[in-house]
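**Student:** Provided below are the primary sequence and the corresponding predicted coordinates.
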Amino acid sequence: MTTTADAEAAENGLTPLADYLGSVLRRLRALPPLDLDLTQAYGNVLAEDVVAPHSFPAFDQAAVDGYAARWEDISGGGRGVGYVPVQSSRPGGRTVRLNVVGDLGAASWRPVRLTPGSCFSVAAGAPLPIGADVVVPVEWTDQGMAAVEIFRVPKRGYGVRRTGEEVTAGALLAHSGTYVSPALVAVLAATGIGHVVVRPSPRVVIVATGDELVDVGRGSQPGQVVDANSHALTAAAAEAGALAYRVGICDDDPEGLRGLLEDQTLRADLIITTGGTGTGPGDMVRRILSRREGSRAGPVTFTDVALYPGTALGFGTVGAEEVPVVCLPGDPGAAMIGFEVLARPAINLLAGAEPVFRPSVRAHLLETVSSPVGLREFRPAHVAERRGGGYTVQPLNGGPFTLSGLAEANGLLVLGERVTAAAAGSTVDVLLLDRRR
């Protein structure tokens, strides 16, 4: 189905962003799965469902330090429902007294049984004696060793964790596509899992191109531009979960560029270049990678996309292994937006992560903004939750090209191809950036 926005983009010779992304992402496949030790699986995505081989807890155990007892021995015939005092330090006060017949620690393994009027001193994590159905916390007793006086009676079952109470054997722990978080590692380990099958983190190589580029640590001079892109994109790839490698700067030398990319295919699942995607005299990346060889088209196709900032994007494969390559513009703001729009979804797809796109919300716009017709604009913005529910979004000064705006943003305001102005008070789409603040 062709929308009005798609038609307008086509009239301008531009490819609608949704069409372009669909055509690129359909060419990518998740990386082959690996069986990894659990300690190495953090940060990866599960490649298959994981089922618990054992229950957790694996046995009835104490949840707190205290005394494992039979509730009927301490409840006074049922009068101790809830946290009810059953003894007073004043003369004539009642007390519940039990014989302490042993101590159980977390390493105890011999089964023991309670007899009426007795209890065991237990540490948190210790196996429960047979017949125990409550653990009285230490602080509710006189902490006796041979006999203990109990001042307060908990509910039946207090301080007890039963076998399989949290996870039963055979239960589904996580679906394929689930991100392996530290908490999930704990659950997997607790149920007896030592290895999991995951999609490996994609190895992403970042290359900045251009004769004008100089490395960081100095200021720009006429004819020189400090390479901010390769550093920023390496950080962005790492934030997306990739194993990111910054190669650095490559001059606009055809043979040097070809050789560099060929070398990097040996260690990369994805290559990202920045710079040279336009049609100007110095845009070497586009000229080299899209060049026809005999009757064959070049390995990378460059497309003018209805995207603002940075309409010129490239995608294809390089090397005998046909490693995917994403070519982003040289302007730092356009490169960062291009990464969010194209490179980040590609990394997520290779990693097997779902969904591949950032989450989005609908937000109340606090300031009127204008946008170029026929282009889908991504503008740095600050998103906040409203006290009564929902979100507000404040566009940041300078528009989409400003690095300072991107550094401050926790969202990207999205203005569609047909939007030339969005009034304050209107509702707009916002992509949420997972900045750790």
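**Tutor:** Here it is on my side, so go on.
**Student:** rest of the way, CA atoms for contacts and neighbours
**Tutor:** Will do.
**Student:** can you list contacts of stretch 228-241?
**Tutor:** Contact with stretch 228-241 is made by 43-44, 201-202, 204-208, 216, 243-246, 248-249, 274, 330, 332, 335-336, 339, 344, 347-348, as judged by CA atoms under 8 Å, 6 or more residues apart in numbering.
**Student:** Which ones among those residues lie within helices?
**Tutor:** Judged by DSSP state H, those include Pro332, Ala335, Met336, Arg344, Ile347, Asn348 as members of helices.
**Student:** ok, and here's another one to check against it:
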Amino acid sequence: MNNAATRPVGEDHVWSVDEHLEDILTTVRPLEPIELQLLDAQGCVLVDDVTVPVSLPPFDNSSMDGYAVRVADVAGASEEFPAALTVVGDVAAGAADPLRVGPGQAARIMTGAPMPPGAETVVPVEWTDGGLGGGPVSGMRARSLSPEGASGQVRVHRPAEAGAHVRTAGSDVKAGDLALAAGTVLGPPQLALLAAIGRGTVRVRPRPRVVVMSTGSELVQPDEQLARGQIYDSNSFALTAAARDAGAIAYRVGAVADDADTLRSTIDDQLVRADLMVTTGGVSVGAYDVVKEALSLAGDEDEAGGGGVEFRTLAMQPGKPQGFGSIGPDHTPLLALPGNPVSSYVSFELFVRPAIRTLMGLTEVHRPRTRAVLEAGKALTSPPGRTQFLRGQYADGTVTPVGGAGSHLVAALAHANALIVVPEGDTSVEPGSEVEVVLLA
């Protein structure tokens, strides 16, 4: 994961958002492809084009319960003058040796059953007397294809055109067609298509395994009693859920106390199940910023052979302190995010989500962006020299700020569906101005 040749140098360098993101995305590489069973491939990205080996449907079949007949034999049929046909037998779904239908004959046919040779169309059972010898019937009686009607005659009360109620071979896809293109994310409909064309396994890039952990001796798990000076750990829940939303298999680790040895030991233990590590908290310049203490490059590779983590100052708000690098013998990527709830979540959306989707092998890794008119009671202010990301509610081409600029305002974050982007060069944005927004939902 060495990308030093393209990185800005100097401890005092302030990284732009784009520089930091570019460094991450030029370092992280898609996971190697593997062959998976269909259900295990859900949510994964297809590596190769898949072509159709056999047409769907593979044979002409009936789309209705009814009777397979020749068109000429029911031409002119009506309620007053029904066409009387001899029923030669039943054709059920899965029938391997269907009956032949000759002049003046009909074969009772079930939905999905192959069209018998000689038959050109299907008349629904509702258009007949159901083979019961009387007048036309309807409702449940008309739909009942009981064995008693399997012989004798059926009276057809309406004509049918050639191919009516028939699913022709290849009407869905034909042999040789492209079923799914490489890069497709496999959801339920895509898995259904693969199964329908006979594919039991598929070659994909696996969903990345992401381990998320919070740091801080003040953190307490939800449902536990808070003591003075303690707060509940929300970051690990938010980021684990966000990683799953991005497509990863995410594991949440309980909060780690402010002890560098404990943190490093916990990370080492988690590497066995991680394609990407994400920490939150402990990346600033305080006395207890243990992530920085435990993982900082310090000019050397870490003991396990990984490249270490570089801690940076970014020209953004919230999310000024960030860390990025690799750890362990497999050089597992690690992103160290700030500890304030809004800072960590905004950092995830800007940096971690694209990294996850790059590991998946996707080409489009970013949240969509659009332009919107700012609806606000007063001008938005932003510190000079920083790109600010404010929470907002976007709808119908307008965006309204939600909450303030504070990086601790998690309640406001819960009501936002977008981030309002205020560029580095702007210190004020007036209501009614057009702004860029990142769409989160």
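**Tutor:** Yes, it's here. Predicted model, so just to flag it, every value in this text is computed and none were measured.
**Student:** TM value for the aligned chains?
**Tutor:** Once superposed, chain against chain, the TM-score is 0.86 (TM-score structural alignment, normalised by the length of structure 1); 406 aligned residues with a CA RMSD of 2.4 Å.
**Student:** So which of the contacts of stretch 228-241 of structure 1 are in strands?
**Tutor:** Among the contacts of stretch 228-241 of structure 1, DSSP state E puts Val204, Val205, Ile206, Val207, Ala208, Leu243, Ala244, Tyr245, Arg246, Gly248, Ile249, Thr274 in strands.
**Student:** dump the residue contacts of the alignment partner in structure 1 of Pro222 of structure 2.
**Tutor:** With TM-score structural alignment as the criterion, Pro222 of structure 2 lines up with Val216 in structure 1. Val216 of structure 1 makes contact with Val226, Asp227, Ala228, according to CA under 8 Å, 6+ apart.
**Student:** Can I get those residues in JSON lines including distance to Thr301 of structure 1 and secondary structure?
**Tutor:** Listed next are the contacts of Val216 of structure 1 as JSON lines, based on distance: CA to CA, whole Å; DSSP: H, G, I helix; E, B strand; the rest coil:
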{"residue": "Val226", "distance to Thr301 of structure 1": "28", "secondary structure": "strand"}
{"residue": "Asp227", "distance to Thr301 of structure 1": "25", "secondary structure": "coil"}
{"residue": "Ala228", "distance to Thr301 of structure 1": "25", "secondary structure": "coil"}
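**Student:** Pro208 of structure 2 and Leu21 of structure 2, how far apart?
**Tutor:** Separation of Pro208 of structure 2 from Leu21 of structure 2 (CA to CA, to the nearest Å) stands at 19 Å.
**Student:** Thought Ala312 was touching Gly278 of structure 1, still the case?
**Tutor:** Yes. Using CA atoms under 8 Å, Gly278 of structure 1 makes contact with Ala312 at a distance of 6.0 Å.
**Student:** any residues in contact with both of these two?
**Tutor:** Common neighbours of Gly278 of structure 1 and Ala312 (CA under 8 Å, 6+ apart) are Pro329.
**Student:** Contacts for stretch 402-410 of structure 2, please.
**Tutor:** Applying CA under 8 Å, 6+ apart, the set of residues contacting stretch 402-410 of structure 2 is 318, 340-343, 390-393, 412-413, 415-416.
**Student:** switch to 10 Å and redo it
**Tutor:** The contact list for stretch 402-410 of structure 2 (CA atoms under 10 Å, 6 or more residues apart in numbering) reads 234-235, 317-319, 338-346, 376, 380-382, 388-393, 411-420.
**Student:** Just those: which are in strands?
**Tutor:** Per DSSP E, these map to strands at Gln317, Leu380, Thr381, Gln388, Phe389, Leu390, Arg391, Gly392, Gln393, Ala418, Leu419, Ile420.
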